[in-house]
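> Turn this into a structure:
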Amino acid sequence: MTMAIDLKGGAAPATLNERLLKRHDRRERTALSLLTAPGALLILVVLILPIGWLFWLSFFDASGEPTLANYARMLRPVYVKTFISTFQVAGLVTAACVLLGYPVAYLLSQLSERTAGILMIFVILPFWTSVLVRTYAWLVILQRTGLINTWLTGAGIIEEPMPLVHNLLGTVIGMVHVMLPFLILPLYASMRAIDPVLMRAAANCGATPAQAFRQVFLPLSLPGLAAGIGLVFVLCLGFFVTPALLGGGRVAMWAMQIADNIAVYGNWGAASALGVVLLAVTALILVVLRRIFKVDTFGGAR
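Coordinates of the predicted model:
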């Protein structure tokens, strides 16, 4: 009997503590829910609802009748050509940003924080100017009577001006200038977080500088590289201003096709279908990038 009383007496405080802990957990979850509610509401209003509205409109024609014609027209040659051109430009710009941005980020990561901070000003300097202004600046530089062609013809290097604008080359040059900081910044942050002791340890184990870079530094920088590639590629898919001005109508992007469907034809259903397809393909690309790099596209290693 005494043992039972002791057991009951010992069990009561434990049960009370469990109740208090559960009550504390409920209060904490409620407080966290209230704190995150404004952000969740903002995401719902500015992201989820517009995407849902876009998806809904894609199943209606200009007269408001339900139809699948908006998706069937994706098989037309003009849409297929625009789709291929969009991913071609995005791929070229992303590749150029990787080739130019990785050495720059690596150089900055090897410098002192003071020197790297000063040089980083030149990386973020383009953000202080509008994309439209930068695009017009490239138009002045690259056109047939621009600075480059004028200097080359004046120096006798070329006889006739080169076609540097109103084509794919001019579009890629302008977009690389806009997109390059989006690759350098996450890549630099990832490289800066790599412990220099690891490179010295690889050297002590007999690795050459090239082997240490390839086997130690490069794999550790992949999270930043994946984040930069994801940002650049996704942003390029929705680019409008630079291809419209520097492409001269010869470089058709998916965003330009969406704008034409709304501004010229007033067909919101067709434009919405284009947007839905672009969103789905973008999500698929992010999944592929995650599998290729074995990291979260916008985060760290898995």
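> From now on I want contacts and neighbour counts done on CA atoms only, so please keep to that.
OK.
> my read: residue 294 touches residue 302, true?
Yes - the criterion here is C-alpha atoms under 8 Å, and residue 294 meets it with residue 302 at 6.6 Å.
> More neighbours: which of those two?
Taking neighbours as other C-alpha atoms under 10 Å, residue 294 and residue 302 compare with residue 294 leading, 15 against 10.
> For that one, give me its contacts.
Counting by C-alpha atoms under 8 Å, 6 or more residues apart in numbering, residue 294 touches 301-302.
> cutoff 10 Å now
Residue 294 sits next to 222-223, 226, 288, 300-302 when contact means C-alpha atoms under 10 Å, 6 or more residues apart in numbering.
> now, which of these sits nearest residue 148?
Closest to residue 148 out of the contacts of residue 294 is residue 226 (34.0 Å), distances taken as C-alpha to C-alpha.
> Skipping adjacent residues, who's closest to the closest one in space?
With sequence-adjacent residues excluded and distances taken as C-alpha to C-alpha, 6 or more residues apart in numbering, residue 226 is closest to residue 297, at 5.4 Å.
> Secondary structure of the one you found: a strand, I assume?
No - counting by DSSP: H, G, I helix; E, B strand; the rest coil, residue 297 is not found in a strand; it is coil.
> which of the residues in stretch 16-33 are buried?
Within stretch 16-33, no residue is scored as buried using 16 or more other C-alpha atoms under 10 Å.
> Let's see this one next, to set against the first:
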Amino acid sequence: MKGPGFFEADGRQMSKGAILLLMGPFFLLVFVAFLYPLGNLLSISVLEPTPTLANYERVFDNPIYATVLLRTFRIALLVSILSLVLSLPVAVLMANSRGPKAVLITACILLPFWSSVLVRTAAWAILLQRNGMVNGFLQAIGLTSEPLRLLYTQGAVVVAMTHVLMPFMVLPIYGALRNIPPAYNRAAAICGAGPLRTFWEVTLPLAMPGIIGGFILVFLTALGYFITPSLLGSPQEMMIATLISQQMRENLDWPFAAALVGVLTLIVTVITLIFSKVFQFDRMMGGRA
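Modelled structure (predicted):
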């Protein structure tokens, strides 16, 4: 008996040639817009003009670059955890809402996509400056007697990145919650489980694919984030993307910048493979073992 294949609307199975023809433009776009430029850039890191690994040795020999890498991972992890904590209640509310309420919540989540990251980051810079709204509010309620240094700090970077990346956490969790049959919650209630226990033992495990998917998406995106750390962070607390830009634009050291890109790409690939192996996404999403 043949396994499941790719079917047309009338139920007939498409040939492998037709599938390749349909997927061809996508693979061509990935090659032209991503694989070829990345491969060309990585080749610069080992050819100057003879083959060498000196640029990669610089990455690990100098403790400054290791510190930047560790800081990047710490900030990305903080942003991912904070996004998850803030996004889970919003996603649950979206999944349980209907009518105008659901439309309003969805609009609030999708509204940030209508403006650029640069605009949202600039808005945070205005809010967090010494004479901004946040400092004004803290002084008005008596928590501080003078303006605090909120801008150009790691906290400002974490808060702004969380705001920018939260939709990428909310939407996967919302999709997973919407796919849970309502009968499961009713069955748990019939068995005597309260709302909290039902959420913890029924809803949360079934929503885990969306939670893990959103967490990985936010974490990997935060690793290579550039605009927000550049505008809101300080030079003493730069992230890896800012360091790469500095090596390219200010130092004109393209081979070393390419080596940094290579290290970051390798780390992201390893993390993705580990997550895929540990959490077994094919089973979680209903695939075959």
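> where does the TM-score land?
Here the TM-score for the pair of chains, by TM-score structural alignment, normalised by the length of the second structure, is 0.88; 275 aligned residues with a C-alpha RMSD of 2.2 Å.
> ok, back up a step: which neighbours do residue 294 and residue 302 of the first structure share?
With C-alpha under 10 Å, 6+ apart as the test, residue 294 of the first structure and residue 302 both reach residue 223.
> hang on, the residue nearest to residue 226 of the first structure packs against residue 233?
No - assessed by C-alpha atoms under 10 Å, residue 297 of the first structure is found out of contact with residue 233, at 11.5 Å.
> Touching both of the two, which residues are there?
In contact with both residue 297 of the first structure and residue 233: residue 286, using C-alpha under 10 Å, 6+ apart.
> sorry, back to before: which of the contacts of residue 294 of the first structure sit farthest apart?
Maximum pairwise distance among those (C-alpha to C-alpha): 15.8 Å, between 288 and 300.
> ok, those two, which is more surrounded?
Higher neighbour count among residue 288 of the first structure and residue 300: residue 300, with 16 against 13, using other C-alpha under 10 Å.
> what residues are up against the equivalent of that one over in the second structure?
The alignment partner of residue 300 of the first structure in the second structure, by TM-score structural alignment, is residue 285. Applying C-alpha under 10 Å, 6+ apart to residue 285 of the second structure gives the contacts 176, 206, 208-210.
> Could I have the buried ones of these as ChimeraX selection syntax?
Buried members of those can be picked out in ChimeraX with the line below, counting by 16+ other C-alpha under 10 Å:
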select :176,206,208,209,210
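> From the contacts of residue 285 of the second structure, which land in helices?
When DSSP state H is applied, these are split such that 176, 206, 208-210 fall in helices.
> any chance of those residues in TSV, plus distance to residue 258 of the second structure?
TSV is the format used below for these (distance: C-alpha to C-alpha, whole Å):
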residue	distance to residue 258 of the second structure
176	38
206	41
208	36
209	34
210	33
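> Of those residues, which pair is most distant in space?
206 and 210 (8.8 Å).
> Look at the residue nearest to the spatial centre of the first structure and tell me its secondary structure.
By C-alpha atoms, centre = their mean, the first structure has its centre lying nearest to residue 231, at 1.3 Å. Of the three states, residue 231 of the first structure takes helix under three-state DSSP.
> Next: the one 5 residues further on.
Using three-state DSSP, the structure places residue 236 of the first structure in helix.
> What's it aligned with over in the second structure?
Superposed on the second structure with TM-score structural alignment, residue 236 of the first structure falls opposite residue 222.
> do the same with residue 131 of the first structure
By TM-score structural alignment, residue 131 of the first structure lines up with residue 117.
> name the element the nearest residue to that match once chain neighbours are set aside belongs to?
In space, and not counting its chain neighbours, residue 117 of the second structure is closest to residue 164: 7.0 Å by C-alpha to C-alpha, 6+ apart. Counting by DSSP states H and E, the element that carries residue 164 of the second structure is helix 154-178.
> Residue 38 of the second structure now?
Counting by DSSP H and E, residue 38 of the second structure is found in helix 36-46.
> residues in the first structure matched by that helix, start to end?
Using TM-score structural alignment, helix 36-46 of the second structure pairs with 49-59 in the first structure.
> Identify the residues contacting the matching stretch?
Stretch 49-59 of the first structure is contacted from outside by 43-45, 48, 64-71, 267-277, 279, using C-alpha under 10 Å, 6+ apart.
> One more pass at 8 Å, please.
Applying C-alpha under 8 Å, 6+ apart, the external contacts of stretch 49-59 of the first structure come out as 66-68, 70-71, 268-273, 275-276.
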